[in-house]
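okay, sequence plus prediction incoming.
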Amino acid sequence: MILHVAVLMGGWSAERAVSLVSGEGVAKACESLGHRVTRIDMDRDVAARLAEAAPDVVFNALHGTPGEDGTVQGLLDIMGLAYTHSGLATSVIAIDKELSKQALVPHGIRMPVGTIVKSESLYEGDPIARPYVLKPVNEGSSVGVAIVTREGNYGNPIARDAAGPWQTFGTLLAEPYIKGRELTVSVLDTAEGPRALGITELIPKNGWYDYDAKYTDGLTTHVCPAENIPADVAASMLAMSIESHRLLGCRGVSRSDFRWDDELGEAGLYLLEVNTQPGMTPLSLVPEQARAIGMSYETLVQAIIDEALARKAAR
């Protein structure tokens, strides 16, 4: 069936540039599938532009706020438009790292124990023992993440003039730093239910897996499928990803990010967050894992669209 697909991309978040790349990739895939495509770089007039386009389905290729936090989802719900990825309530919870813990940890999902701190308090002393991680409560793509170590150059306590997220965000989430390996699992909704596509290990060539390492070609090695993962750890990771997708009410596709302290075995596996709007760029992890199991980028895009249309029809 030939569809009119509006691809919503860009916007004004810190992840605008990545969203534009994701959106253009999706738009070209839709065109190669024979669909009619309207590209929309989101601005404050997005409702009028969507109403004028009157698409069969909206492919939400936005990253960060307001495309990932429930704002756009609420708008699309009011307009009665079918759209890809998770709905309003799921988006509100999943983008907020503290709300996500409250939704997942009571059900047995192991996540780092965190504490919300006022950024000003960091100039007086550490909120928890070093090493620890500071991150905004509701940003993605490692935007604004800092690792505070005993030997770090932020100062002890953190200096006011030290560049870091405390200069941008009023409150931050502090979590213990988990040493070990960076791993991720994509979950795709299918007719049979959520399916984990595989496990990828991310090995940054310098430092850690920050924003630049994620989106700059050559800065991170992707091992897909991941190697040397014991069967019990792999099984636990896949199960936690599917269960987190289910508990949060994710739709279409999600990606769960993990840290694994391999010295502790399965007990060293921690879910960091669930991404409801994972990237669709040439370097993105969801298309890579799909490709590893024989699913083309175009087939992946069509599967996400099909889920959105089926959800709309079921309402």
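Arrived safely, thanks for sending.

all contacts plus neighbour counts: C-alpha atoms, from now on.
Fine.

what's the burial count for residue 256?
Each residue near residue 256 was counted by other CA atoms under 10 Å, and the total is 25.

kindly report the same for the one 3 residues further on.
Other residues near residue 259 number 21, with proximity taken as other CA under 10 Å.

mind listing what it touches?
For residue 259, the contact set (CA atoms under 8 Å, 6 or more residues apart in numbering) comprises 178, 179, 180, 181, 182, 183, 269, 270, 271, 272.

do a quick rundown of the helices in the stretch 101-250 of the chain.
Counting by DSSP state H, counting those that start in this stretch, the stretch 101-250 of the chain has these helices, from start to end: 211-215, 231-248.

out of the ones you listed, nearest to residue 102?
In terms of CA to CA, the element of the helices of the stretch 101-250 of the chain nearest to residue 102 is helix 231-248, at 10.6 Å.

tell me which residues of that closest one come out buried.
Residues 233, 234, 237, 238, 240, 241, 242, 243, 244, 245, 248 are the ones in helix 231-248 that count as buried (16 or more other CA atoms under 10 Å).

please apply the same query to stretch 37-55.
The neighbour-count check on stretch 37-55 (16+ other CA under 10 Å) flags 37, 38, 39, 40, 41, 42, 46, 49, 50, 53, 55 as buried.

what about versus this one:
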Amino acid sequence: MTPPTPATTPAAPDVVAPGLTGTSSTAPAHGTDLSVAVLAGGLSHERDVSLRSGRRVAEALRAAGVDVRLHDVDADLLGFLRTTRPDVVWPLLHGAGGEDGSLRDVLELAGVPYVGTGPRASRAAWDKPIAKERLQQAGLTTPEWLTLPQELFRDLGAAAVLDAVVERFGLPVVVKPTRGGSALGVTRVQRREDLARAMVDCFAYGGSALIEQAVDGIEVAVSVIDSPTGPTALPPVEIVVDGTYDYDARYNAGRVEYFAPARLDDHVARQVATDAVAAHRALDLRHLSRTDMIVRPDGAPTVLEVNVAPGMTETSLFPQAVVAAGHDVPALYRSIAEQALTSVRR
């Protein structure tokens, strides 16, 4: 996908809503032909990451000549949309509300074009067990798993259930909330005696846990963007982390080394790209997505999960993939916003 040449008309200063402070010092001084409302913040556990993503996307769009306004997701949102009437909304909420389809339902109710996947497909991708079933139906490999609601886990007796888990899957296993992102509540468990604690940590972020077999190998993230010829994979980004790729490692520099593009053989790189596009299609995603995978020692990829609202912070994987592909970040982000507007007009 070749991004359009950035517009030369500068953008107007943005209006900063509660929770979104600070503007770019290079914000242009007069109007443009495209206005985008970037929504960030919200009240999920991932609020801080969302705010950082929102600011980064706003800066990039502004650099591409877009009139950008930042707004939190609060009681003023619908009034703000009615008053400002942006051409496109770019929701950058991570976690519940932003990725579970509910905010997108509201945007459709308001009749506002927006960047990203629709409500129904967002709900399916947000629910990890449902998403894994659809990925398997599409012929993709994903680690074996089971789902345990907190009530059932308690009623059946924690010790007996965990013994059965270890007997079935062996160790290590990964425990994670069935819904959520940014590795919050996620634990890789190496020892049986640590499994109960991992379950407690998981239930702090949701009422149901997904336990899956751990897969060893090279961790990569493959971003996908829609182009005129269909979904297109960007170069994979390899993640090398000291310890676990947890929340702190993801959003604070120093613990992770990234390679963009990933250090993969050509045929493996082609396969992870093919699988990411297949996942994008299997879950009926739109405009952009990111698929997280492990490349096993034999070169076969295993899909861990798919994200409908990839992080856009300074350490996030999607922007790194955009740069690795040779795209100009502001121009590509503008083209994504234009695509959202064009698809509605069609």
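Now that the structure is in, tell me what you want to look at. Quick caveat, the model's predicted, so the values are computed rather than measured.

ok, back up a step: may I see the PyMOL selection of the buried members of the contacts of residue 259 of the first structure?
If you want just the buried ones from the contacts of residue 259 of the first structure in PyMOL, going by 16+ other CA under 10 Å, the selection is:
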select buried, resi 178+182+183+269+270+271+272
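
that older thread, and the buried residues of helix 231-248 of the first structure as JSON lines, adding distance to residue 192 of the first structure?
Below are the buried residues of helix 231-248 of the first structure laid out as JSON lines (distance: CA to CA, whole Å):
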{"residue": "233", "distance to residue 192 of the first structure": "24"}
{"residue": "234", "distance to residue 192 of the first structure": "21"}
{"residue": "237", "distance to residue 192 of the first structure": "20"}
{"residue": "238", "distance to residue 192 of the first structure": "16"}
{"residue": "240", "distance to residue 192 of the first structure": "18"}
{"residue": "241", "distance to residue 192 of the first structure": "16"}
{"residue": "242", "distance to residue 192 of the first structure": "13"}
{"residue": "243", "distance to residue 192 of the first structure": "15"}
{"residue": "244", "distance to residue 192 of the first structure": "17"}
{"residue": "245", "distance to residue 192 of the first structure": "14"}
{"residue": "248", "distance to residue 192 of the first structure": "18"}
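
now the helix or strand encompassing residue 53 of the second structure: which residue numbers in the first structure?
Using DSSP states H and E, residue 53 of the second structure falls within helix 47-63. Using TM-score structural alignment, the residues of the first structure aligned to helix 47-63 of the second structure are 16-32.

still on that earlier bit, residue 261 of the first structure: which of the buried residues of helix 231-248 of the first structure is nearest?
Checking those against residue 261 of the first structure with CA to CA, the nearest one is residue 233 at 10.8 Å.

need the counterpart of residue 215 of the second structure in the first structure.
Per TM-score structural alignment, residue 215 of the second structure is aligned with residue 178.

got a list of what the spatially most central residue of the second structure touches?
In the second structure, the centroid-proximal residue (CA atoms, centre = their mean) is residue 310; its distance is 2.6 Å. For residue 310 of the second structure, the contact set (CA under 8 Å, 6+ apart) comprises 289, 290, 316, 317, 318.

which bit of the second structure covers the lengthiest strand in the first structure?
Counting residues, the longest strand in the first structure under DSSP state E turns out to be strand 193-204. The alignment of strand 193-204 of the first structure onto the second structure (TM-score structural alignment) spans residues 230-241.

quick one on the thing from earlier: out of the buried residues of helix 231-248 of the first structure, who's nearest residue 29 of the first structure?
Sorting those by how near they are to residue 29 of the first structure, with CA to CA, puts residue 245 at the top with 25.3 Å.

quickly note the distance from the aligned partner of the closest one in the second structure to residue 89 of the second structure.
Counting by TM-score structural alignment, residue 245 of the first structure lines up with residue 280 in the second structure. Separation of residue 280 of the second structure from residue 89 of the second structure (CA to CA, to the nearest Å) stands at 21 Å.

now render the contacts of residue 259 of the first structure as a markdown table, adding distance to residue 112 of the first structure.
Listed next are those as a markdown table, based on distance: CA to CA, whole Å:
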| residue | distance to residue 112 of the first structure |
| --- | --- |
| 178 | 8 |
| 179 | 12 |
| 180 | 14 |
| 181 | 15 |
| 182 | 14 |
| 183 | 15 |
| 269 | 10 |
| 270 | 7 |
| 271 | 8 |
| 272 | 7 |
